[in-house]
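In: sequence unknown, structure follows:
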């Protein structure tokens, strides 16, 4: 079984000195979506692509599928 990890997203934000509230505001993310990202839950592909556009990166730079044992 695999689950999604957004660890790479949080690293990107730290490296670029972007706060989570700034990401939420600039990408126009709902509070529910931010909660899902924080909990490592599934979010829509369109949301991930909007984040990629904002950070000018590839989807693999912000998330990955990790094995859940």
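Out: Nice, I can see it. Everything numeric here is computed off the predicted structure, so don't read it as measured data.
In: only C-alpha atoms from now on, for both contacts and neighbour counts.
Out: Fine.
In: how distant is stretch 37-52 from the center of its chain?
Out: Taking the mean C-alpha point of stretch 37-52 and that of its whole chain, the gap between them comes to 5 Å (CA atoms, centre = their mean, to the nearest Å).
In: residues contacting it, please?
Out: 3-6, 27, 29, 33, 36, 58-59, 62 (CA atoms under 8 Å, 6 or more residues apart in numbering).
In: and the helices in this structure?
Out: 7-15, 20-27, 31-39, 45-55 (DSSP state H).
In: contacting residues for the closest residue to residue 31 other than its chain neighbours?
Out: In space, not counting the residues next to it along the chain, residue 31 is nearest to residue 24; the distance is 7.9 Å by CA to CA, 6 or more residues apart in numbering. The contact partners of residue 24, by CA under 8 Å, 6+ apart, come to 30-31, 34.
In: against that first model, consider the following:
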């Protein structure tokens, strides 16, 4: 069985805290539109260009700003618990 996965930007938000930056400052530094920031805030898709700009501004690697996580669905939760005791 294949489990669906999505990208999460949770590491980005943690990195901003560590670097004492807020989302508005990141938007300005990376030249991101308000719509792009809104998409990121809502967990939507971002282009590789956007991710590369963020990495460049923060001096980070892609693995420091996003991660792949399982998509939480009722079916996945049920299937993941089978066989566990």
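Out: Done, it's in. Values in this document were obtained by computation on a predicted structure and should not be read as measured data.
In: superposed, how do the two chains score by TM?
Out: Comparison of the two superposed chains (TM-score structural alignment, normalised by the length of structure 1) gives a TM-score of 0.95, and 69 aligned residues with a CA RMSD of 0.7 Å.
In: let's have the contacts of stretch 37-52 of structure 1 in a markdown table, adding distance to residue 17 of structure 1.
Out: A markdown table is the format used below for the contacts of stretch 37-52 of structure 1 (distance: CA to CA, whole Å):
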| residue | distance to residue 17 of structure 1 |
| --- | --- |
| 3 | 27 |
| 4 | 23 |
| 5 | 20 |
| 6 | 17 |
| 27 | 16 |
| 29 | 18 |
| 33 | 21 |
| 36 | 21 |
| 58 | 19 |
| 59 | 19 |
| 62 | 15 |
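In: out of these, what pair is the most spread apart?
Out: Using CA to CA, the two most remote members of those are 3 and 27, lying 23.6 Å apart.
In: between these two, which one's more packed in?
Out: Neighbours per residue, other CA atoms under 10 Å: of residue 3 of structure 1 and residue 27, the larger number sits with residue 27, 16 against 12.
In: isn't residue 16 of structure 2 right up against residue 24?
Out: No - when contacts are counted by CA atoms under 8 Å, residue 16 of structure 2 is not listed as touching residue 24 (10.7 Å).
In: which of the two has more neighbours?
Out: residue 16 (16 against 11).
In: counterpart of that one in structure 1?
Out: With TM-score structural alignment as the criterion, the equivalent of residue 16 of structure 2 in structure 1 is residue 13.
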